[in-house]
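Enquirer: What follows is a protein structure lacking sequence information:
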């Protein structure tokens, strides 16, 4: 690529989110398909949709884009031979032959997407307690291939960043004595015990060579449901954050604390009591959000209210060009990251213990022939972002466009290259031009397709 050219890659949707993807592979028209370079030229009049990019107007810095390594995915990976496991890790993390994921979500103990009985790292008989964590152990994470798989990924991609989320404290700490539903028992001794438990979990992973950059305090703290879950009020989460920060500092640990980890609709009511409290604001490093309910504009409001607390979109599954546009909106509303939830189910939609029926994942394993798998278009859709938007990139100003033509989001990478991800949700090809710093390029994006455009300013 010269200073007068634009590199282009295109992916297209095909039956987004449909169950047929569990039946077998299908070929979309474009799958991170490179296109001929476009010319950067002097500006000229055009009737095409115009996207104006202003690189001098910068917004949030990107931590990364990635997916989850919950136990369901690892259970399916463990059925494969070593060569296939290595190939999938390469396809997820490599920027040349794969899609360049650099940010992975781990679970602290069990989640709903697991093939195993629910567990934590300190499961006791009814009536027993262990406030000093003498029986703490992450051995199940070793036995279930979680630790070895994460180590294998780190060996292949040493710059990978991990964050972790718990679904439930140990049952003996909870009001109902169960990993399902309930809440943390009242009293400082339980808050301190849980902080100790999480600190030891982070340390245990670090002892296996797996650094945890950040953790959320509780996955979906406003949800009580029939899988591991725990209702946690903002006041209790603030107490836990303070106690956990104290634990980390006492042991020289740098893991960051992200609060909330739930839907936009409840974000204001949950986050503001914590961050409007001086002690809470001092110990919190970031805000984690999910996108299952509520307006994404809430993210921009939170950024305006608490500009020193980065926002992370820690869980969502999206499909097709509508999903690609949803991702653009995350970033346009100040998300510094995006993580897909669940990387690989099998063709029987297994194995998980969620209460609903999941949509197709980016990788699907043949349940009767585990070494066989196929990619859905969402693998490539995510690659349109992750392969090209580098960690440390800044989002830059660009006019959004419209759903009737094209929409977009733009970034400047650390090396100075500019990246625009452009989405066509319509049934017709869409011509458009990009105007930037005295230059322009003209492009045509096929129907129901995502294009990534990279150029040097």
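Expert: The structure has been received and is ready for your questions. This one's a predicted model, so the numbers in the text were calculated from it and none came from an experiment.

Enquirer: alpha carbons only for contacts and neighbour counts from here, please
Expert: OK.

Enquirer: Going by residue numbers, what spans are strands in the stretch 1-150 of the chain?
Expert: Assigned by DSSP state E, counting those that start in this stretch, the strands in the stretch 1-150 of the chain fall at 5-12, 33-39, 49-61, 64-68, 103-108.

Enquirer: Quick check: buried residues in the shortest one?
Expert: When burial is assessed from 16 or more other Cα atoms under 10 Å, strand 64-68 yields the following buried residues: 64-68.

Enquirer: and residue 88, which of the strands of the stretch 1-150 of the chain is closest to it?
Expert: Among the strands of the stretch 1-150 of the chain, the nearest to residue 88 by Cα to Cα is strand 64-68 (13.0 Å).

Enquirer: I'd like the distance between the residue nearest the centre of the chain and residue 51.
Expert: What sits nearest the mean C-alpha location of the chain, by Cα atoms, centre = their mean, is residue 339, with 0.9 Å. According to Cα to Cα, to the nearest Å, residue 339 stands 27 Å off from residue 51.

Enquirer: in a strand, that's where the residue nearest to the centre of the chain is, yeah?
Expert: Yes. Checked against DSSP: H, G, I helix; E, B strand; the rest coil, residue 339 lies within a strand.

Enquirer: Hmm, residue 105 and it touching each other?
Expert: Yes. If you go by Cα atoms under 8 Å, residue 339 and residue 105 touch, sitting 7.2 Å apart.

Enquirer: before we go on, here's another structure to hold up against the first:
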């Protein structure tokens, strides 16, 4: 027998066996905590008394913006800039309630006042000769909100310029020129500036800005809507290469949508509502977006479900719908400031994973679109947790505690229900912490709005320091409990600790 040939054969078989073994043992999903993408700003929805006929109830504010059991943890509220100045206060109750909790409140204009319009096709647009007056109008709204306890986080100068007929129109060139030449003037009240928000993610509204460094510097957030897209849209619709290449330092928000047919069949229709979780996944994991904002918050197709779309039905407290629960699978656990990290995005045809980290937490959100349950293996090198919490929404579960997963050296497997979304939360990883420095007397009494966090990093309130007051005095009004708190100015320019004595 040829011993050299025999040895070579055995060496080949041995190497093949090792390769096969490694392939069998390889995890379906690998998470790389060191490869990072966008920072998350949050999730939320739109409120508009002018068009719905009602404000939210105090109980609704608690459900939407609180993050305890039976609450959604939303961190963004969108309102409309009414063209009629006499109507500017109708959404103040909701905006103030949100702002007092540290929620990001942003506003978008649909139409200019009638005296600033000029005909455009079958509709109208802002008269280019009156852009300064339009800027003054928008800034006056922002000042009104700020002066009345609801400072805007951001301001959008045009809703859906490509849906021409019901409100103001605007071509891609007009919206680019406005952003470039007038965008900076909209920061007069300390708010950020959002681009025109396309109806259907028309990248023609964003490419000219991304391709022009000056225009890009003059806006802060790119905003778009997902109408016209669906679960059947190819991934290429959402995978925006130009933004990934040139949008460094800017955030992209999905600022309005309801998914296909939910507006007709309601926000508890299953499995139709599962499209929401899949769409959020693609917004975050393909588009690198930092925010996802639903249309009306309280509607029979909203995150808060009511029986009919009228003021009478809205006198009852809204109940968390399947749409709300699916949004909550993200909003309750992928908190503002979390950073998306690399993860195998799609496995077994119908399993979609996105991963995030913040402070000592690692969070995975998994969407199973299959009509059968799926068992998936995971590997997270560097994960220190030995157990994780599993929360699930499905046809029979509703943000339900779905048990725990056991982790060994960063590896684990778990089974996901058919047509479901699950969130896996792992604590105790000590990656980052809320940064702050010692309070100085000057910072303690400086006027303005401050977000207040407890020592765990959880935001507990937002305070407004006026002349003669201090951060500590304002904290005591909301938080009678003694302890160490962290104050961060709304513009992010300062952060310091405040020790509240008994």
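Expert: Noted; the coordinates are in hand. As the structure is a computational prediction, the values presented were derived from the model and not from experiment.

Enquirer: Fetch the TM-score of the aligned pair.
Expert: Here the TM-score for the pair of chains, by TM-score structural alignment, normalised by the length of the first structure, is 0.72; 357 aligned residues with a Cα RMSD of 2.7 Å.

Enquirer: Looking at the second structure, name the residue matched to the residue nearest to the centre of the first structure.
Expert: Using TM-score structural alignment, the equivalent of residue 339 of the first structure in the second structure is residue 293.

Enquirer: Output the contacting helices and strands for the top helix by length along the second structure.
Expert: Longest helix of the second structure, by residue count under DSSP state H: helix 3-25. On a contact count with 3 or more Cα pairs under 8 Å, 6 or more residues apart in numbering; DSSP states H and E, helix 3-25 of the second structure meets no helix or strand.

Enquirer: in stretch 96-113 of the second structure, what counts as buried?
Expert: Buried, per 16+ other Cα under 10 Å, within stretch 96-113 of the second structure: 96-112.

Enquirer: Return the distance of that stretch from the chain's centre.
Expert: 15 Å (Cα atoms, centre = their mean, to the nearest Å).

Enquirer: so what's the match of residue 339 of the first structure up against?
Expert: Neighbouring residues of residue 293 of the second structure by Cα atoms under 8 Å, 6 or more residues apart in numbering: 43-46, 76, 78, 253-257.

Enquirer: try residue 165 of the second structure
Expert: Residue 165 of the second structure makes contact with 122-124 under the criterion Cα under 8 Å, 6+ apart.

Enquirer: now the helices for the first structure?
Expert: Secondary structure of the first structure (DSSP H): helices at 71-78, 82-93, 139-143, 146-156, 188-207, 234-250, 267-275, 278-283, 297-305, 320-332, 377-386.

Enquirer: elements contacting the first one?
Expert: In this case it means helix 71-78 of the first structure. Packed against helix 71-78 of the first structure, as judged by 3+ Cα pairs under 8 Å, 6+ apart, are the following elements: helix 146-156, strand 344-346.

Enquirer: Mind putting these into JSON lines with distance to residue 208 of the first structure?
Expert: As requested, those are exported to JSON lines (distance: least, Cα to Cα, whole Å):
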{"stretch": "helix 146-156", "distance to residue 208 of the first structure": "8"}
{"stretch": "strand 344-346", "distance to residue 208 of the first structure": "24"}
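
Enquirer: Quick one: neighbours of the counterpart of residue 430 of the first structure in the second structure, just the number.
Expert: Using TM-score structural alignment, the partner of residue 430 of the first structure in the second structure is residue 374. Neighbourhood size, residue 374 of the second structure [other Cα atoms under 10 Å]: 17.

Enquirer: you'd agree residue 374 of the second structure is up against residue 415?
Expert: Yes. The pair residue 374 of the second structure and residue 415 qualifies as a contact (Cα under 8 Å) at a distance of 5.4 Å.

Enquirer: count of neighbours near residue 86 of the second structure?
Expert: Residue 86 of the second structure has 8 neighbouring residues, counting by other Cα under 10 Å.

Enquirer: Now do the same contact list for it.
Expert: Contacts of residue 86 of the second structure (Cα under 8 Å, 6+ apart): none.

Enquirer: Check the gap between it and residue 50 of the second structure for me.
Expert: Applying Cα to Cα, the value for residue 86 of the second structure to residue 50 of the second structure is 11 Å.

Enquirer: what do you get for residue 126 of the second structure?
Expert: Residue 126 of the second structure is 21 Å from residue 50 of the second structure, where distance means Cα to Cα.

Enquirer: For these two, indicate the residue with more neighbours.
Expert: Higher neighbour count among residue 126 of the second structure and residue 50: residue 126, with 24 against 14, using other Cα under 10 Å.

Enquirer: Map that one across to the first structure for me.
Expert: Match for residue 126 of the second structure (TM-score structural alignment): residue 184.

Enquirer: these two touch, right, its match and residue 170?
Expert: No. Taking contacts as Cα under 8 Å, residue 184 of the first structure lies outside contact range of residue 170: 9.3 Å.

Enquirer: residues touching residue 336 of the second structure, list them.
Expert: 39-42, 75.

Enquirer: Just give the nearest non-adjacent residue to it, would you?
Expert: Take residue 336 of the second structure and drop its neighbours on the chain: the residue closest to it by Cα to Cα, 6 or more residues apart in numbering is residue 41, 4.7 Å away.

Enquirer: Just list the residues touching that neighbour, thanks.
Expert: Residue 41 of the second structure neighbours (Cα under 8 Å, 6+ apart): 75, 290-291, 335-337.

Enquirer: do the same with residue 300 of the first structure
Expert: Residues near residue 300 of the first structure by Cα under 8 Å, 6+ apart: 333-334.

Enquirer: how close does it sit to residue 243 of the first structure?
Expert: Computed with Cα to Cα, the distance linking residue 300 of the first structure and residue 243 of the first structure is 29 Å.

Enquirer: cool, residue 66 of the first structure as well?
Expert: 29 Å.

Enquirer: on that earlier part again, shared neighbours of residue 339 and residue 105 of the first structure, anything?
Expert: Counting by Cα under 8 Å, 6+ apart, the residues touching both residue 339 of the first structure and residue 105 are 66-68, 314.

Enquirer: Now distance to residue 284 of the first structure too, for these, in JSON lines please.
Expert: What follows is these, written out as JSON lines (distance: Cα to Cα, whole Å):
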{"residue": "66", "distance to residue 284 of the first structure": "23"}
{"residue": "67", "distance to residue 284 of the first structure": "23"}
{"residue": "68", "distance to residue 284 of the first structure": "23"}
{"residue": "314", "distance to residue 284 of the first structure": "16"}
